[in-house]
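**Q** Fold the following, please.
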Amino acid sequence: MVSEELLLRLNDSEYKNWLKAGRCLLILKSGLHPFTSQHMRGFHRDLLTHSPGLRRPCETNACRPRGNKPSWACRVCSEWKTLILAHHRQPNVTVHWDNCSPPSWGTDFWEVAKAYMPRGQGKVKGANQCDASALLNLINFCDYFQTVDPKIVREVIQYRNDLMHSCELRMKDEWMRRYQTTLKHFVRQFSHVPQMATVGKEIDEMLTVDLSVCVSGLDQMDAATAQGLECDSFGQSRAIVDLVSQWETELLQEKLQELLHTDDDEDAETRDTEQLKRLGGFLQANRDLGERFSAELQAIDSLQAR
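**A** The predicted structure is shown next:
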């Protein structure tokens, strides 16, 4: 049975904007997976070709960052660190070394890629496990991505941050119009990547689809056409609402994972606490979401009790 809470959320235009904008990020990351994998594999190969000494194994096999500090003494891993920074567009920003396993740099190109990503990537083994934020930051910070304008990448990152840090989970129509324009400019940078042509089309469809529902009937979706979201029967309508619910779950899960990840930065921790409080209130106010994310709500309660 489709929950009445979900149907009510889908009749809130600004919440629908948040949901649709977030779904665009999920579509975008699927197109970036093969592109980033291919480029980082080539980047890794070029580094090994120009610096054959990097092929040597870690001299201790025990080089590990302590927290986020590059404290290893091995000459091979230190050389890797130097080269990673040399190809970092902003080496003075915080580099999350704790994402990486330095002894694997010589054999695993994705361990190198993670040095250019936000925190929390330590267990990620490939592009297909990354969210949009991780891939966008990789493209922004690693100078091997020469065909993409970093300014446009940073604009998409800013919109992504606006979206995921929205305490109310609601985005205004004007924000959506600017977001759509920026995504169009971004996707245009990848005209040479076949997968991104499909991504651009799917994003356009998602941003124009109407996800409204008829609350009185609890079963009829109005004019949903994106990605096959066309319904003319009860069964199709239920399937569509179930699909939208799945998108919603993915977005909320990503937001929860980001907020629940511990951070040593005191200001960030204060900000996350306030967002967690508001998000916890939203989940509790929507019974279906409260049940789905009961474990995360317990974690939020535990953090707030400290």
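**Q** For the rest of this, base every contact and every neighbour count on C-alpha atoms.
**A** Fine.
**Q** just the helices in the stretch 1-150 of the chain please.
**A** Listed in chain order, the helices of the stretch 1-150 of the chain (DSSP state H, counting those that start in this stretch) span residues 4-9, 13-50, 75-86, 109-113, 132-141, 150-164.
**Q** Let's see this one next, to set against the first:
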Amino acid sequence: MVLSELVARLNCAEYKNWVKAGHCLLLLRGCLQGFVDREVLAFHRGLLATVPSLGPRATCRGGSRCSPGPRQFQPQCQVCAEWKREILKHHTHRNGDIHWGNCCPGRWPVDAWEVAKVIKCRNEIMHSSEMKVSSGWLQDFQMKIQHFVNEFRNIPEIVAVYSRIQQLLTSDWAVHLPGEDQQDGCEGETGIYLSESQVNEIEMKLLKEKLQEMYLQAEEQEMLPEEISDKLKTMKAFLRDNEDLRKRLMEDMRRLDSLHLQHQKEDSEEPGEQDA
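**A** Sure thing, here's the model as predicted:
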């Protein structure tokens, strides 16, 4: 890793804000996963128990990949069909429209609006072409995280990570150069000290997730081809100026480029096919 490139990136306050906010969200997601998995499992076990014809030990006959649960349904499997009917019964308006507003166990101590605010922040970070957010945005983000965590105040693993998130958001995150005096934001002042390799790993996780998000958007064609092209150009320009990141993200970029070129080729062939 070229340390000078990392230092130059962190000299941009808006980029550093982007990395800090993204890292806090990754920490929050990590401590939420176990809790959510446990609650969702209990929730769907409860749903299964409400289907008398199935019972809690119902087995699926749709094949090795078929599992009667919220993610996989095989139309030829009776267990899956009844599961689907039971779940949709809880999420269908009188006019037949499907909604998912109540798709959570009633025991969850969560205000959905506070969750939605944090999800919006996450989307703004992932969809930021320049990977920059203002200091004002970061302060607002900190308040939203505080309100979010307060909703989960009875979940120890979430409360435990919040103090670290607060420290990360308020620290300067100046990188300590070997052989030099520690700069503002190092351990003596805030209790947070990250080496250049640690900061770089955080950057890599965020950038990989961003590229994965772009890939999924391109795959599902959720963005116009011009939007994807613009985002790719911005990312390529960023990586050209940061060789240390470019080398490690080369495969991710190649994969995204390949998909984008494939879609461009398909779009260019469509008029000819229609004429034929």
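**Q** What does the TM-score come to for these two?
**A** The TM-score (TM-score structural alignment, normalised by the length of structure 2) is 0.78; 251 aligned residues with a Cα RMSD of 3.3 Å.
**Q** As CSV, the helices of the stretch 1-150 of structure 1 with distance to P194 of structure 1 and mean neighbour count would be great.
**A** Converted to CSV, these look like this (distance: least, Cα to Cα, whole Å; neighbours: other Cα atoms under 10 Å):
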stretch, distance to P194 of structure 1, mean neighbour count
helix 4-9, 35, 17
helix 13-50, 9, 19
helix 75-86, 29, 18
helix 109-113, 22, 23
helix 132-141, 18, 22
helix 150-164, 19, 18
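**Q** As JSON lines, those helices with distance to Q246 of structure 1 would be great.
**A** Rendered in JSON lines, the data for these read as follows (distance: least, Cα to Cα, whole Å):
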{"stretch": "helix 4-9", "distance to Q246 of structure 1": "11"}
{"stretch": "helix 13-50", "distance to Q246 of structure 1": "10"}
{"stretch": "helix 75-86", "distance to Q246 of structure 1": "38"}
{"stretch": "helix 109-113", "distance to Q246 of structure 1": "29"}
{"stretch": "helix 132-141", "distance to Q246 of structure 1": "17"}
{"stretch": "helix 150-164", "distance to Q246 of structure 1": "17"}
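**Q** among those, which is nearest D288 of structure 1?
**A** Taking Cα to Cα as the criterion, D288 of structure 1 comes closest to helix 4-9 out of these, the separation being 6.9 Å.
**Q** Give the other helices and strands that the closest one contacts.
**A** The criterion is 3 or more Cα pairs under 8 Å, 6 or more residues apart in numbering; DSSP states H and E, and the helices and strands that helix 4-9 of structure 1 contacts are helix 287-292.
**Q** Over in structure 2, find the residue span stretch 153-163 of structure 1 aligns onto.
**A** Taken onto structure 2 by TM-score structural alignment, stretch 153-163 of structure 1 occupies residues 115-125 there.
**Q** which SS class is N154 of structure 2?
**A** With DSSP: H, G, I helix; E, B strand; the rest coil as the basis, N154 of structure 2 sits in coil.
**Q** where's C74 of structure 1 relative to R271 of structure 1, distance?
**A** C74 of structure 1 sits 37 Å away from R271 of structure 1, taking Cα to Cα, to the nearest Å as the criterion.
**Q** More neighbours: those two, which one.
**A** C74 (17 against 12; other Cα atoms under 10 Å).
**Q** Not counting its neighbours along the chain, what's nearest that one?
**A** Among residues not flanking C74 of structure 1 along the chain, E59 sits closest, at 5.7 Å (Cα to Cα, 6 or more residues apart in numbering).
**Q** Same question for F293 of structure 1.
**A** Leaving aside its chain neighbours, F293 of structure 1 sits nearest to L283 (7.6 Å; criterion: Cα to Cα, 6+ apart).
**Q** And H87 of structure 1, by the same measure?
**A** In space, and not counting its chain neighbours, H87 of structure 1 is closest to D143: 5.5 Å by Cα to Cα, 6+ apart.
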